[in-house]
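**Student:** coords please:
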Amino acid sequence: MRDLTRNGCRRKDSGDLSPERNRAMLHDSDQKRAISPISNEELARIREEAMDFANVGIYRYRMDGTVVFIDAGVLRLLDMEDEISDPSELFGRNISELIQYVEHPRSLRQQVIEHGPLKNVEYRYRTLKGEDRWVYHSVLLVNDAVTGEQELLVLARDITELKKSALALAASEKRWRTLIEGSQQGIMVCAGSPARIMLLNPALLGMLGQPESAWQGREVHDLIGRFHPEDREAALARFSALPETDPGTVRTELRLLDPGDRTIWVELRSSVIEFDGRPAVQTCVTDVTTRIEALRQRQEIEAKMHDAQRLESLGVLAGGVAHDFNNLLAAIMGNAEFLRDGVIGSPDLEVHVTEISHAAERAADLCRQLLAYSGRRKLAKQPLDLNALVEDTTRLIDVTVSRRVRLVRELTPGLPCISGDASQVRQVVMNLVTNAAEALGCEPGGITIRTGTSPMSRGDLSRHIMGESLAPGPYVHVEVQDDGCGMEEDVCKRIFDPFFTTKFTGRGLGLAAVRGIVRSHGGAFDVQSRPGQGTRIRAIFPVSDQPMISRKDTPIIADWRGSGTVLLADDEAGPRNITARLLTAIGFECVCSQNGEEAVRRFREDPDRFRLAVLDVVMPVCDGPGCLRELRRLRPDLPVLFISGYDDDSLKTELADPSTAFLQKPFRMTNLREQLRRLSAGEEPDRGSLS
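**Tutor:** The predicted structure is shown next:
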């Protein structure tokens, strides 16, 4: 019969064991008999030490929250060791009095009832000393041995240090990802052999024009194909080779081709890092296209820098000179008005006075152009008839070009309107014709001025200078063609550059100014020229969707006379005196002030005395707008006329009131009279002209 053990397995008899094995078994048996059993008290002590070492505590409480047991480990978790030496002092307290949850958890009781025993439920609470703790709770339901009442037995393990480390690690990773993904620089990490792409950030993916899935895990050689053929070897060295020099000095500028074959200049900086526990190469990719293009243009920019600074200074000077000259011209034109009345009946003297007035008006127009050049005069756009402007301009040109030049007009009738500043568009026509006449020199020849309209596609516009960014649609053009000497192709490309000229006495600003005007009107150029065959320059302007406004001029009442007292404020003695004389001649009594503060003081003495006020805009102490505000506080219905050597662009808020008007210096008595008449009658002031 076989010898079986209690579990049914065959037991080997002693004959199956070697003598050495038998002796070893007898020795183990003797050792086991020599070990004395551990008492329950000793076992409890060992368990307590182990739990203390593992930061574990046990507590037990009833369903109503009454604590029935708590050990020293829980006191340590609650940070109450210094206050309570014997845990039994907390018996009978409610558990809610001992634990202040930072994030209020779901009830342990409810969870145990619903799901049974729980393990490692994370809780975050604040101790009575204000320190945050994270604790794992393992909970089960037990019954009281005496009453049979259900109670919760909780094993609490402190994981605060582990949790803080995990939170710090997560915060570090979040910061790292934020820096990588939010960086404007492209960043790529390559590792392995052969080198594979491990990471690409959004900035680099934007340069490549493809999603991350298209590149993740691919070999670096696949990316190298996106570089310019001449730069691929250098790119491969940067992406995959471990630099031997200091990473901070490894910099390479290469050409990267985007999906549209547009060249992007990039700067590569490589460094060795550890990525996922192994060596890797991190490469920062910076788009430096703008910088490279700037470097290419540096010489040209430096060459023009001096001229640009000179132009800026000239603009500031022009604005100031124009303003001061307008004040001088105000005195000249005002005195000419009085001279005209005194020489009536003397033809010889009338001629001289008329010449003085005409010269002053031409000087005033020149000052307005200076103000526009300096940026102190805003160009007002309105619907314009290009044919009418060409007619008006060429009448003036007829008397200035050589008699050997045949000036022919071929104007297409019924042209749509364009939106523009009349004086500026006239300057375009004038400069183009003047340039064509200079191309003819002293030789006889012809100049033809044509107008027309045509729809322009995007392809048509791309062949025009400054036309690439314009919208397709209908355009109106004016072109000037001459049969002069023509130009070489390299000269033709530069005729609109500032300071470029082929004339001995030229300054190279005429066509540059034309280019600026056309650009500000949303237009473009087409230039056709060949040596010996003449030149044709066409300027195109977009068609305006606003109709021409037929303006009906209100007849000026030349014999109107005012009455009452006018408050006049002007810091310049000459313009102030002549304006006072003009006001007196119109019929007003005039009270003069040297600045706005003095004017307010005089007005405050008797506000009802004054019929209206005439204020210079630019004055020391208190300027015109400031004076207006003070006067209107004292008398809101006071009519006010602003006068200035500048234009009215700075007075938009003030001129929104119909009881406020503007007149630019220098002005004629008829214009002053008409504005005052309208203000006195409560009519809308004339906004159509500045003087």
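**Student:** When you work out contacts or count neighbours from here on, use the C-alpha atoms and nothing else.
**Tutor:** OK.
**Student:** Show me what whichever helix or strand A171 is part of is in contact with.
**Tutor:** Using DSSP states H and E, A171 maps to helix 160-182. Contact with helix 160-182 is made by 133-135, 187, 201-203, as judged by C-alpha atoms under 8 Å, 6 or more residues apart in numbering.
**Student:** buried stuff in that helix?
**Tutor:** Neighbour-count burial for helix 160-182, counted by 16 or more other C-alpha atoms under 10 Å, picks out 160, 180-181.
**Student:** Please give the structure of this sequence too, so both can be compared:
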Amino acid sequence: VREIARKDGTSFAARVWSRLEATPSGLAPLMIGVFRSTASERARMQAVWAASQSQVERLATGVAHEFNNLLAAIMGHADLIALYDVPEAARGHARTIVESATRGATISAQILALSGSAPTRPRPTDIGALLAEVVELVRPRLPDGIRVALAVEGPLPLVEADPGQIQQVLINLLTNALRVAVAEVRLLASTSSLPAQTRFRSPALDARQAVVRVRVRDDGPGFSADALEHLFTPFYSERTGGHGIGLPAVRGLVASHGGAVDVHNDGGAVVDVYLPASDRPELALPSLQPDAGAGTTVWLVDDESAVLEFSRIALEAQGFTVRVFHSVRTALAAIRGGEPLPDVAVLDVVMPEGGGPAVYQALEEAGHAGSVLWTSGHAPSDVDLPGSASFFLRKPYTGRTLARLVQGARRQAQAGDDAR
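**Tutor:** All right, here's what the predicted structure looks like:
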């Protein structure tokens, strides 16, 4: 393929076939050739790529939805073991199950990020607090002789981020660093200006925009030249047993947040993530209080029986009065039959017969004054979730997390009643 110049100074890409032909008179040989513009070929390839990408996204979202529903049942029922008087060894096995399900959810999230179909629900987020949580999450599994040092150069502005997704970014980077570190991994959060050049930068990120930089630095051998060339290539890994989806997933999630990623070597590997600052106030998540559910009625609507069972038991253990519905149809029948409406409705987004949004609409038409907590193994980004947008719980989750958010949704409704 060659660039062919036109008389007007423009050019176009074309495939060229040519050969030299001798002339009978012995003069200089002639160049005979043909060329064909590759514009139509390129358009066809782009159309094929777009169709393939769309199929990959549909496959990823479908797999994530089903997989996370299974993980929700596994994690939830293992989490319930803590409610019973069982030997400590059994509790240990249950913790292992929960940790394994959590890792499964991590892989599911990475696949979604890789496909570009991970829905992002940003809110003002304290990145320093999020870093501290990540360090505590990985601390029990630190390799022998390796320490993690965390520094926050503050005060930092809040960042506009989906906390769950950015937590996944940080866990990915920290886990990668711990695998190669000799003695220490350092995490540093600070205000920063965006460098002129980065390995990846979202087109949505303005160079003049205020950003917060999160730096993950290890004291290992650093990236090889080949690795630096393939940083964001899916399934490329120089590590035995590596999946090659960690950094590509990081890139996908940072892209969805309108951020940037830079990578270089400096006495080890250094990865910088830049996230746009937020000018909105932080939304504090509620803490779970004793007897959190006393006097509160909850409807659970989900088409996964195992998830419903675990969720019901977990909420009833906190004092909530719970009613379960295995389908949209049965929930609609209860609403239209004039039955007392709940204080909080926990609605799975993706179900047959219209899913959670259909139940929400019926509740609104019936004069529901309570709150809604949305939950899903994967909520499509094109679904506009009405109601309490700050309360969305991605599967899988623990019973305690569910109870905490249900309590928070109830408080929000009560605050609205008081304001009126």
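**Student:** which is the next helix or strand following the helix holding A171 of the first structure?
**Tutor:** Later in the chain than helix 160-182 of the first structure, the nearest helix or strand by DSSP H and E is strand 186-191.
**Student:** so where is that following strand in the second structure?
**Tutor:** Alignment of strand 186-191 of the first structure against the second structure: no match, by TM-score structural alignment.
**Student:** Quick one: list the elements packing against that strand.
**Tutor:** strand 196-200, helix 202-208, helix 232-240, strand 278-287 (3 or more C-alpha pairs under 8 Å, 6 or more residues apart in numbering; DSSP states H and E).
**Student:** what's the offset of it from the middle of its chain?
**Tutor:** Taking C-alpha atoms, centre = their mean, to the nearest Å, one finds strand 186-191 of the first structure lying 30 Å from the centre of the chain it belongs to.
**Student:** between it and strand 196-200, what angle do the directions make?
**Tutor:** 150 degrees (axes from the mean of the first three to the mean of the last three C-alpha atoms, to 10 degrees).
**Student:** related to what we said a few turns ago, can I get the helices and strands packed on strand 186-191 of the first structure in TSV including distance to Q31 of the first structure?
**Tutor:** Listed next are those as TSV, based on distance: least, C-alpha to C-alpha, whole Å:
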stretch	distance to Q31 of the first structure
strand 196-200	59
helix 202-208	69
helix 232-240	64
strand 278-287	51
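**Student:** would you list the ones you listed in CSV and tack on distance to R519 of the first structure and mean neighbour count?
**Tutor:** Compiled in CSV, those are given as follows (distance: least, C-alpha to C-alpha, whole Å; neighbours: other C-alpha atoms under 10 Å):
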stretch, distance to R519 of the first structure, mean neighbour count
strand 196-200, 42, 21
helix 202-208, 32, 19
helix 232-240, 42, 19
strand 278-287, 30, 21
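**Student:** residues near P607 of the first structure, how many?
**Tutor:** 14 (other C-alpha atoms under 10 Å).
**Student:** What segments of the stretch 101-250 of the second structure are strands?
**Tutor:** Taking DSSP state E, counting those that start in this stretch, the strands of the stretch 101-250 of the second structure run over residues 123-125, 147-152, 159-161, 184-192, 200-201, 211-218.
**Student:** Nearest to L170 of the second structure among these would be which one?
**Tutor:** strand 211-218 (8.5 Å; C-alpha to C-alpha).
**Student:** what range in the first structure does that closest one sit on?
**Tutor:** The aligned range for strand 211-218 of the second structure is 475-482, by TM-score structural alignment.
**Student:** Show me which strand runs longest in the second structure.
**Tutor:** Looking across the second structure with DSSP state E, the single longest strand is strand 11-21.
**Student:** buried residues in that one?
**Tutor:** Across strand 11-21 of the second structure, burial judged by 16+ other C-alpha under 10 Å covers 13-14.
**Student:** Give me the helices and strands touching that strand, please.
**Tutor:** strand 2-5, strand 30-37.
**Student:** center of the second structure, which residue is that?
**Tutor:** Q165 (3.7 Å; C-alpha atoms, centre = their mean).
**Student:** Which position in the first structure pairs with that one?
**Tutor:** Looks like Q165 of the second structure aligns to Q424 there (TM-score structural alignment).
**Student:** show me what contacts that match?
**Tutor:** With contact set as C-alpha under 8 Å, 6+ apart, Q424 of the first structure has these partners: I517.
**Student:** repeat that with 10 Å
**Tutor:** Each residue near Q424 of the first structure by C-alpha atoms under 10 Å, 6 or more residues apart in numbering is listed here: 369, 372, 379-381, 430, 513-514, 517-518, 521.
**Student:** Okay then, goodbye and thanks.
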